[in-house]
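S.K.: Structure, please.
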Amino acid sequence: MKKRLFSLVLISAMVLSSLTACGGNKDKETKAPSETTAAAETTASAAATGDKILRVASEDPQVPLDMQLNTYSIIMKVTDNVTESLLTTNAEGKLEPTLLAEMPTLSEDKLTYSFTLKDGVKFHNDAPLTSADVKYSLERMVKKLKMSSLLEKVEGYEAFFNGEAEELTGIVVVDDTHFEIHMSEVYTPFLSALSTPYCAIYPAEACEAAGDNWGMTELYGTGPFKLVSYQTGVGVELAKNENYHGGDVKLDGIKYTFIDDPNTGVLEYQKGNIDVVYMDSALYPTYANGELKDELYSFNPYGGYYLSFNVKDIPEAKVREALTYAVDRKALCDSVLFGTASPASSFLQKGLLGAVDDAEQFDYNPEKAKELLAEAGYPDGYDLRITVNTKYPTSVTIGTAVQAQMKEAGINVEVEQVDSAAWTDMKKNGGVTCGIGNWYVDYNDPDSMLYPVSDGRTDLNSMFWHNDEFKQLMIDGVQTDDEAQRQEIYAKADDILTHKEFAVAMLYNETLFYLKKPYVTGFEVTSTYRTMFNNTDIEK
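M.R.: Predicted structure coming up:
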């Protein structure tokens, strides 16, 4: 899956609240067709006078509200309420049909999925949802999105991705409500991949006609809320979809106000101008025991931060093991990260298939690190360069803390700070000896978590690590649907990665926070960071 590394950008933007826009808004002033504008003005008026308008503070994406173009979580906060995928992963981590009448059926050879669309579903422009819209939307994702590799096991993907075919032949329209997806090989997480926001279904005719205006002045989905307006530098307004196929929507609308500074967002919340605000973890100590403590909520996204080692520069497993023991994870979580993270030594955390509760946890042991270095031929210490991307301040903070911790083990660390352009180039060319990475699942499956270190893709993380057994386990894991077997497969793969080969040194899993007014009910954020307000209500 060639380009899924951009999920790092997505989640880093979420955690650090410091997104630098990619793309632009040059078409912002372009007017939509007059009838669309009139409808939007009518809806906007209704939203403005509604009794239940949820006010949410959000960062300004400065790019189209289109998850098939930009994989930023700050876009997903909005589009999760406007557009929908065929399936959804619920808060319990289970798949359920959204735009489908029932869960898809799978052929005996596990290569053909058969789908039936839910009756009567319409887009916000009143166009009926059809199988042709599904085919158009998934093909559009392959053409435009960094995440298109989610469909790489679909028959005909390579030819379509490379521009050698005009359609993705594996997606076959049977009739308006039935379609099939044929796979080139067995891939059991496929339905989970279809539940991601990148696989949102758009009305083909309207999306194509909108061109660059899609996600700026026009965005039609099937979700519980309709886009009224989007203005960079200001915010987004959504209005209730009165004909939502999923049942009654309790809110009259949602108003997102763009506030990039975390402190300002909390201040506006305290003033009563905002109902929900996602809080920067650095602010947690200030409010954890204060007057807002009863309005502070948390969630744990699946994923976390780790040190990735370039095995061309650090070929000795014992050296990589020494570096693993030279990090004080507890101090990092308690002191540097204000108690908003928990130490981690395995890539798969509790809640994901493959996680092992009794796996060894690496305590800070500089003496053992020294012994391992001596065994590897470095009795007088070791020099290490850690490269960090200055776009993400958390990485700089971690690098500085690890520099001080490793000194106790005789490891002299140079923290090299580079901008995003240099970071990308250095990773591609193997110029990062040790990097600080983060990774979060796109869907609730261990394949999504272990993806960045899958064989053939490690160059993206400057690791250049290969292990035949690990590679085969990753293949086996997506070719069986037996949960017990998959648990064993992924547990073994994680053990090879983090406890035998030490290709990465996992550091911590995060806890993230948001403030919510007491009168806001029925709202939560899932571990895959989906933020949906269709069950939210305001009870004053």
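S.K.: From here on, just use CA atoms for contacts and neighbour counts.
M.R.: OK.
S.K.: Burial check on residue 109, number of neighbours?
M.R.: 8 (other CA atoms under 10 Å).
S.K.: Using the three-state scheme, assign it.
M.R.: What DSSP: H, G, I helix; E, B strand; the rest coil gives for residue 109 is coil.
S.K.: got the end-to-end distance for stretch 429-443?
M.R.: This stretch, stretch 429-443, spans 29 Å end to end (CA to CA, to the nearest Å).
S.K.: buried sites along that stretch?
M.R.: 430-443 (16 or more other CA atoms under 10 Å).
S.K.: Using JSON lines, lay out those residues together with secondary structure and distance to residue 93.
M.R.: Formatted as JSON lines, those follow (DSSP: H, G, I helix; E, B strand; the rest coil; distance: CA to CA, whole Å):
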{"residue": "430", "secondary structure": "coil", "distance to residue 93": "36"}
{"residue": "431", "secondary structure": "coil", "distance to residue 93": "38"}
{"residue": "432", "secondary structure": "coil", "distance to residue 93": "35"}
{"residue": "433", "secondary structure": "coil", "distance to residue 93": "36"}
{"residue": "434", "secondary structure": "strand", "distance to residue 93": "33"}
{"residue": "435", "secondary structure": "strand", "distance to residue 93": "31"}
{"residue": "436", "secondary structure": "strand", "distance to residue 93": "28"}
{"residue": "437", "secondary structure": "strand", "distance to residue 93": "25"}
{"residue": "438", "secondary structure": "strand", "distance to residue 93": "21"}
{"residue": "439", "secondary structure": "strand", "distance to residue 93": "18"}
{"residue": "440", "secondary structure": "strand", "distance to residue 93": "15"}
{"residue": "441", "secondary structure": "coil", "distance to residue 93": "12"}
{"residue": "442", "secondary structure": "coil", "distance to residue 93": "12"}
{"residue": "443", "secondary structure": "coil", "distance to residue 93": "9"}
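S.K.: Alongside the first, I'd like the structure of this one:
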Amino acid sequence: MKKKFILLGVLLALSLSACGSKGTEKADDKTAKTDSKAKTSIDTTGFLVTSINADIQTADPDKTSKDYMVPLNIFDRLVEVEVKDDGSSELVPSLAKSWDISEDGKVYTLHLQEGVKFSNGADFKSDDVVYSLTRMLGVTGAVNGDFVSQIEGADKVMDGSSKELSGVKAIDDYTVEITLSEPYAGFLACLSASPVCMLDKDTTEAAGDKFGIDPSVTVGTGAFKMAEWTVNDSIVLTKNDTYWGGDVSLPGVLIRVIPDSETRNMMFKNGELDILDFDFMIDYIDTYKKEMPDVLHHTPRVGVTYFTFNENIEPLNNVKVREAVCKAINRQEIIDSLMNGVATIENGIFPRGLIGYDSSLPEIKYDPDGAKALLAEAGYPNGFDMEISVDSSSSDTTKTVLEVIASQLNEVGINATIKNYDESTWLATRKDGTLGSFMSTWTADYNDPDNFIYTFFGNEKNTKQRSLNYPDKAVMDRVSAARTIVNADERMAEYDELEKKIVTEDFAWLPMFSKEHYYGVSKNIEGFKPNWAGISDMRFVGFSKK
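M.R.: As a prediction, this is how the structure comes out:
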């Protein structure tokens, strides 16, 4: 009991130090100033009003890896992700109304919606698909080519040796054939990813560098048009009257750029914002739970925070030692003390909300006595020295969690010390495979297990670049081969077995938790549905305002 009391004291002290001055902000401070008017020439009466905490760099989906709110609304993708009532998700048709996949899993024949028009009146046809996929790989400044790099000939477009993507062909105006360099069962999921947007070939080419910057030449088939962008103030989206996907209830969306958390909070309470995203203002959630619980909505982030083991560093190459570390870390106590109730323990590689998530995985239980016994069995009855690495640019919460982990490890005799790295050194050290244990988060880019397991355990290069140095080549070969399994049930069964092998037998990494993404939603808004992956950027089609 005495040790538990000491640990809880450490948790409390660290929690208070991490919150700093922000933890003392009062969410009900009526003196906070708000700036209720956007600098726009457009009448935004009746528009849904939301906010972002920093301005976007571009609305060009091929040239951003983080600003997707505008692209998600003014463009469409060939496939979309839909969340079902039970919280699970599935891929559904969008601009591709149906598709056929060859028996060998290499050829995808997409049948496009007919009669779809871009917001400038141009027809959407197969040539636009060929152009859009090619541009993703080859345009100057492209950052999202990996999503479609499985297409035959993608490597040549990416290295500049070819301007044509040989694996994509327009069979007729509404049929596109895509050939992959090898079977890849996650390809449809990649096509649903936020940046894989379909562009108007002629308009985009004519716009040049103005595309994504000048609203008048940034056109798509989406439910809204980009009407105006006032840098560091606001972005205005207006209803696309030619939208192919049905009636759009909202006349438009006003996206305000508001860096200050308290200003966003007061504007929501004053009715000046319809949606309040609690990203970067987690401290406010408890107040809303107590005072305004009826406006809160939350969804899984479809990401997992994990703790790593570098198996090139002794004694972390000993499975009993890794298991001991896992049993010594009290994940639930960390969640309860530091995460404001917005996290849930995960026990596998695939987080809740992802296709392939397995809720039946055994829990890695907190067991300090068992951890001590394992250390003794492994030949370390007095523990050992262990480095925990942290990027100095990490959030205060991450640093605090690591301090708590170090304290918990010390309780079983492991002398865990935290080493700070500047961001560039941390990344470089991780990439060369020599970084000590660390904690990080991986959030879904596309809705497929491969996006998680292949990234970390797909081959020796991947596991080295994550400083895991997982040594089981047979398992890595299975992870790589699983990408090519055409039968969905068979592939998911293989992922289940691989997940158990890596996590609960090899203890090759420790799943910590997944977070819930909280929003405040005005009672005037109906049809609210956040992005399936829990990212802040969302589609507003289907929303309405009273």
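S.K.: where does the TM-score land?
M.R.: TM-score of the superposed chains, computed with TM-score structural alignment, normalised by the length of the first structure, equals 0.86; 492 aligned residues with a CA RMSD of 2.1 Å.
S.K.: rewinding a little: of the buried residues of stretch 429-443 of the first structure, which is the nearest to residue 283 of the first structure?
M.R.: Distance ranking of these against residue 283 of the first structure, using CA to CA, places residue 438 first at 20.8 Å.
S.K.: Quick check: the counterpart of the closest one in the second structure vs residue 483 of the second structure, distance?
M.R.: For residue 438 of the first structure, the aligned position in the second structure is residue 441, judged by TM-score structural alignment. Using CA to CA, we find residue 441 of the second structure at a distance of 23 Å from residue 483 of the second structure.
S.K.: next one: residue 311 of the second structure
M.R.: 25 Å.
S.K.: what about those two, which has more around it?
M.R.: Remark: of residue 311 of the second structure and residue 483, residue 311 carries more neighbours, 23 against 20, as counted by other CA under 10 Å.
S.K.: what about that one, which SS state?
M.R.: The assignment at residue 311 of the second structure comes out as coil when based on three-state DSSP.
S.K.: So it sits against residue 466, correct?
M.R.: No - counting by CA atoms under 8 Å, residue 311 of the second structure does not reach residue 466; the two are 11.3 Å apart.
S.K.: rewinding a little: just the closest of the buried residues of stretch 429-443 of the first structure to residue 88 of the first structure, please.
M.R.: When these are ranked by distance to residue 88 of the first structure (CA to CA), residue 443 comes first, at 9.7 Å.
S.K.: Which two of the buried residues of stretch 429-443 of the first structure have the greatest separation?
M.R.: Longest span within those, CA to CA: 431 and 443, 30.6 Å.
S.K.: Give me the residue at the spatial middle of the second structure.
M.R.: Nearest to the geometric centre of the second structure sits residue 443, at 3.4 Å (CA atoms, centre = their mean).
S.K.: wait, what's in contact with it?
M.R.: By CA atoms under 8 Å, 6 or more residues apart in numbering, the contact list for residue 443 of the second structure reads 301-304, 533.
S.K.: ok, so of these, who is nearest residue 286 of the second structure?
M.R.: Using CA to CA, the contacts of residue 443 of the second structure come closest to residue 286 of the second structure at residue 301, 18.7 Å.
S.K.: Can you identify the helix in the second structure that spans the most residues?
M.R.: helix 2-19 (DSSP state H).
S.K.: in that helix, what's buried?
M.R.: Going by 16+ other CA under 10 Å, helix 2-19 of the second structure has these buried residues: 7, 10-11, 14-15, 18-19.
S.K.: quick one: terminal-to-terminal distance for stretch 405-413 of the first structure?
M.R.: 10 Å.
S.K.: Check stretch 225-238 of the first structure too.
M.R.: Distance between the two ends of stretch 225-238 of the first structure: 6 Å, counting by CA to CA.
S.K.: what range in the second structure does that stretch sit on?
M.R.: With TM-score structural alignment as the criterion, stretch 225-238 of the first structure aligns to 224-237.
S.K.: Can you classify residue 492 of the second structure by secondary structure?
M.R.: Quick answer, by three-state DSSP: residue 492 of the second structure is helix.
S.K.: For it, what is the corresponding residue in the first structure?
M.R.: So, by TM-score structural alignment, residue 492 of the second structure is matched to residue 487.
S.K.: Grab the nearest non-local neighbour of its match.
M.R.: residue 354 (4.3 Å; CA to CA, 6 or more residues apart in numbering).
S.K.: got the contact list for that neighbour?
M.R.: So residue 354 of the first structure contacts 348, 446, 486-492, 494 (CA under 8 Å, 6+ apart).
S.K.: before we move on, what about residue 117 of the second structure?
M.R.: 123-124, 221, 242-244.
S.K.: between those, which has the most around it?
M.R.: residue 221 (30 neighbours).
S.K.: name the element that residue belongs to?
M.R.: For residue 221 of the second structure, there is no enclosing helix or strand under DSSP states H and E.
S.K.: Please list all residues in contact with it.
M.R.: 74-76, 116-119, 124, 198, 243-244.
S.K.: Let's see which of those end up in helices.
M.R.: residue 74.
S.K.: Present the contacts of residue 221 of the second structure as CSV; the columns should include distance to residue 338 of the second structure.
M.R.: Shown next, in CSV, are the contacts of residue 221 of the second structure (distance: CA to CA, whole Å):
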residue, distance to residue 338 of the second structure
74, 38
75, 39
76, 39
116, 49
117, 49
118, 47
119, 47
124, 49
198, 42
243, 45
244, 46
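S.K.: from the contacts of residue 221 of the second structure, which single one is nearest residue 153 of the second structure?
M.R.: Out of the contacts of residue 221 of the second structure, the member with the shortest distance to residue 153 of the second structure (by CA to CA) is residue 198, at 19.4 Å.
S.K.: Mean per-residue distance, the helix or strand harbouring residue 491 of the first structure versus the second structure.
M.R.: Using DSSP H and E, residue 491 of the first structure sits in helix 483-495. By mean CA distance after the TM-score superposition for the first structure, the fitted helix 483-495 of the first structure averages 1.5 Å away from its aligned residues in the second structure.
S.K.: Would you tell me what the next helix or strand after that helix is?
M.R.: strand 504-510.
S.K.: quick one: that following strand to chain centroid distance?
M.R.: From the chain centre to the centre of strand 504-510 of the first structure is a distance of 17 Å (CA atoms, centre = their mean, to the nearest Å).
S.K.: For that strand, give me every contacting residue.
M.R.: So strand 504-510 of the first structure is contacted by 300-309, 320, 323-324, 329, 333, 340-347, 349, 497-498 (CA under 8 Å, 6+ apart).
S.K.: what's the helix holding residue 491 of the first structure packed up against?
M.R.: helix 468-477 (3 or more CA pairs under 8 Å, 6 or more residues apart in numbering; DSSP states H and E).
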